[in-house]
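Trainee: next comes the sequence, and after it the predicted model I'd like to discuss.
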Amino acid sequence: MPAAALKPKPSNEPLPTQSTAKRPVPLDTPYAPVAKRPLPPGRPREWYVTHNRRLKAMRLAIALLDSGVHQPDQARDETIRSAARLIGVHPPSETTCHMVRALMRYAR
């Protein structure tokens, strides 16, 4: 029996420990809601507002990067608000839009 017949064929499926960064991710599927956990009690109200604003800005920045908007100057307020509709969150304020662009600058 030839030696080539004894070798198993390599699989294109990644091993469970391999990175999935190179796998194509379909962008037309809706985003799955993130499991929410309770926030720590006893903080000032402003802390919760800022915390939630940062989370929203991060989600929007990721959605924009996934959709092909890679430069902060491409992310106008209208573009960010359309990404918010796409992922199913309330339209962001001007402050949140500014924070999204700042996150994109930092990611470069």
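Mentor: Thanks, I have it. Fair warning: this is a prediction, and the values are worked out from it, not measured in the lab.
Trainee: rest of the way, CA atoms for contacts and neighbours
Mentor: Fine.
Trainee: now for the longest helix along the chain, which elements pack on it?
Mentor: Counting by DSSP state H, the longest helix found in the chain is helix 45-67. Under the contact definition 3 or more C-alpha pairs under 8 Å, 6 or more residues apart in numbering; DSSP states H and E, helix 45-67 sits against helix 77-87, helix 94-107.
Trainee: hold the first one in mind and look at this next one:
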Amino acid sequence: MPVPAAALTSESMLFDLPYAPLTKKPLPAGRPREWYITHNRRLKAMRLAIALLDSGVWMPQQAHDNRIRSTAAMIGVHPPSDTTCHMVRALMRYSR
């Protein structure tokens, strides 16, 4: 049963609510094919960067192509290309 917002005080504030993934929506139609490829590559790079950070790889220098590809196999993602591996390291570099 949810707690009414008025009943929450600063001592009893809920921080961890149950995680529910967002519903997927179809991508917009009518864009060039290259846009869809880039969009999906960015999503894949983000997933891989998050998985690497969760596994303790925090520096881009630690994220070699082999480590990124083994992480992809571990989380069930197709092996990334060299371009995607480069994008993963770039995301890790600029998130600081």
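Mentor: Nice, thanks for sending it over. All figures in this text were calculated on a predicted structure; none of them were measured in a lab.
Trainee: quick check: TM-score for this pair?
Mentor: Once superposed, chain against chain, the TM-score is 0.78 (TM-score structural alignment, normalised by the length of structure 2); 81 aligned residues with a C-alpha RMSD of 1.7 Å.
Trainee: quick one: average offset of the longest helix of structure 1 versus structure 2, please.
Mentor: Here helix 45-67 of structure 1, set against structure 2 after superposition, deviates by a mean of 0.2 Å using mean C-alpha distance after the TM-score superposition for structure 1.
Trainee: matching residues in structure 2 for that helix?
Mentor: Mapping helix 45-67 of structure 1 onto structure 2 (TM-score structural alignment) gives residues 33-55.
Trainee: ok, and what's touching the matching stretch?
Mentor: Applying C-alpha atoms under 8 Å, 6 or more residues apart in numbering, the contact partners of stretch 33-55 of structure 2 are 58, 63, 68, 71-72, 75, 77, 84-85, 87-89, 91-92.
Trainee: and for stretch 66-83 of structure 2?
Mentor: For stretch 66-83 of structure 2, contacts defined as C-alpha under 8 Å, 6+ apart pick out 44, 48, 51-52, 65, 85.
Trainee: of the residues you listed, closest to Arg31 of structure 2?
Mentor: Of all the contacts of stretch 66-83 of structure 2, the one with the least separation from Arg31 of structure 2 (C-alpha to C-alpha) is Lys44, at 19.4 Å.
Trainee: okay, now the closest one: neighbour count?
Mentor: 20 (other C-alpha atoms under 10 Å).
Trainee: in structure 1, point out the residues matching stretch 71-87 of structure 2.
Mentor: The aligned range for stretch 71-87 of structure 2 in structure 1 is 83-99, by TM-score structural alignment.
Trainee: next, the buried residues of that stretch.
Mentor: Buried residues in stretch 83-99 of structure 1, counted by 16 or more other C-alpha atoms under 10 Å: 83-84, 87, 91-92, 96-99.
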